[in-house]
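Novice: Got a sequence here, can you model it:
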Amino acid sequence: MVKLKDTTKVKSRTRKVGMAVTAAASVAGMVFAATPAAAAGSADFSVVYTASYYQGTATWSNRSVSVDGSFKASNCRRVYVRAFAGSTTLDFQSSSTWCNRSGPANFTLDANVVGGSDNIWVYMTTENPNTVLKAQTCYRAGYCVDGRV
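Specialist: Below you'll find the model as predicted:
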């Protein structure tokens, strides 16, 4: 008579090890999936010159910056946004010249470099783009400072 080996313990152990490996891989996958290449951030800006203003929020993503704001032009004004990685310009956009009107002025800046943009410059001019009236530099870390830094 041939005695058969009891394989239920071996199968049970194999199943437990397989389930543990699968669970560990699943948790590791969730950790890696939740970690973006560059952390997102946001900062509230406020560029005010007399009765004119451009106020809103800049939101950083991995390879872009969304700038959503309200623009009020007293006399003729224009707003500009410029994305940087350090001191290197990545993208630049502006509104048209607005005269005595208000409304939303939203931009999406490309920041297609490793790590994306770390700061933006938001500023207002007269209809002459060389006449900067007021500016703020905003950082991905979540704050803005007056002027161009």
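Novice: make it CA atoms for all contacts and neighbour counts henceforth
Specialist: Noted.
Novice: Run a quick neighbour tally on residue 104.
Specialist: Residue crowding around residue 104 was assessed by other C-alpha atoms under 10 Å; the count is 13.
Novice: give me the element the closest residue to it other than its chain neighbours is part of.
Specialist: Nearest residue to residue 104 in three dimensions, chain neighbours excluded: residue 70, at 4.5 Å (C-alpha to C-alpha, 6 or more residues apart in numbering). Secondary structure assigned from DSSP states H and E places residue 70 in strand 64-85.
Novice: circling back to that earlier point, my read is that the residue nearest to residue 104 contacts residue 57, right?
Specialist: No - with contact defined as C-alpha atoms under 8 Å, residue 70 and residue 57 do not form a contacting pair (9.6 Å).
Novice: Looking at those two, which has the bigger crowd around it?
Specialist: The residue with more neighbours, out of residue 70 and residue 57 and counting by other C-alpha under 10 Å, is residue 57; that gives 18 against 15.
Novice: Sequence B follows; please return its structure for comparison with A:
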Amino acid sequence: MKTHLAVAVGSVVLTGGTLLGAPAAGAQTAAYPTTAFDVTYGASYARGTLTWYNRSVGADGTLRAVGCRRAWLGTYTASANWLDARSTSTQCDATYPIETTIPADVPGGAAFVIVCVDDANANPLKCVQYNRP
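Specialist: The predicted structure follows:
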């Protein structure tokens, strides 16, 4: 019985030592590039971070609507061809999360994103272009 216990403990110690010596999973992968965005129109704004993936762009942030506003985000190629877009619903006098992924299904992904603060009828009030880093 003692022999089996010693073998089992030795195996666990060996496995533990091997795991401790191994690099952490994902330690060799590079992070996706990010860009901060801030589109302010009066007291309303859309602010957050764009994350540039290979065939999409993630957007995480906040829409602050004073009156009724919505946020719109569109992806484009280097030739300024529109790829796709996402928007929040119309929000009135509220703070609302922006959590979306905008498709950019072309090799290399989107070259730039346009972020807009729109009125309640989806008419752009202010737009800003953010280029892929």
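Novice: one step back: what's the angle from the helix or strand that the strand holding residue 70 of the first structure is followed by to strand 64-85?
Specialist: Where DSSP H and E defines the elements, the next helix or strand beyond strand 64-85 of the first structure is strand 88-94. Comparing the axes of strand 88-94 of the first structure and strand 64-85 via axes from the mean of the first three to the mean of the last three C-alpha atoms, to 10 degrees yields an angle of 130 degrees.
Novice: In the helix or strand just after strand 88-94 of the first structure, which residues are buried?
Specialist: On the C-terminal side of strand 88-94 of the first structure, the nearest following helix or strand under DSSP H and E is strand 98-110. Neighbour-count burial for strand 98-110 of the first structure, counted by 16 or more other C-alpha atoms under 10 Å, picks out 98, 105-110.
Novice: and which of those is nearest residue 35 of the first structure?
Specialist: residue 110 (21.0 Å; C-alpha to C-alpha).
Novice: show me what contacts the aligned partner of that closest one in the second structure?
Specialist: Taking TM-score structural alignment, residue 110 of the first structure has residue 103 as its aligned residue in the second structure. By C-alpha atoms under 8 Å, 6 or more residues apart in numbering, the contact list for residue 103 of the second structure reads 55-57, 75, 83-85.
Novice: One more pass at 6 Å, please.
Specialist: Residue 103 of the second structure sits next to 56, 84 when contact means C-alpha atoms under 6 Å, 6 or more residues apart in numbering.
Novice: same thing with residue 105 of the first structure?
Specialist: Contact partners of residue 105 of the first structure, counting by C-alpha under 6 Å, 6+ apart, are 69-71.
Novice: just residue 114 of the second structure next, same as before
Specialist: Neighbour list for residue 114 of the second structure: 73-74, 128-129 [criterion: C-alpha under 6 Å, 6+ apart].
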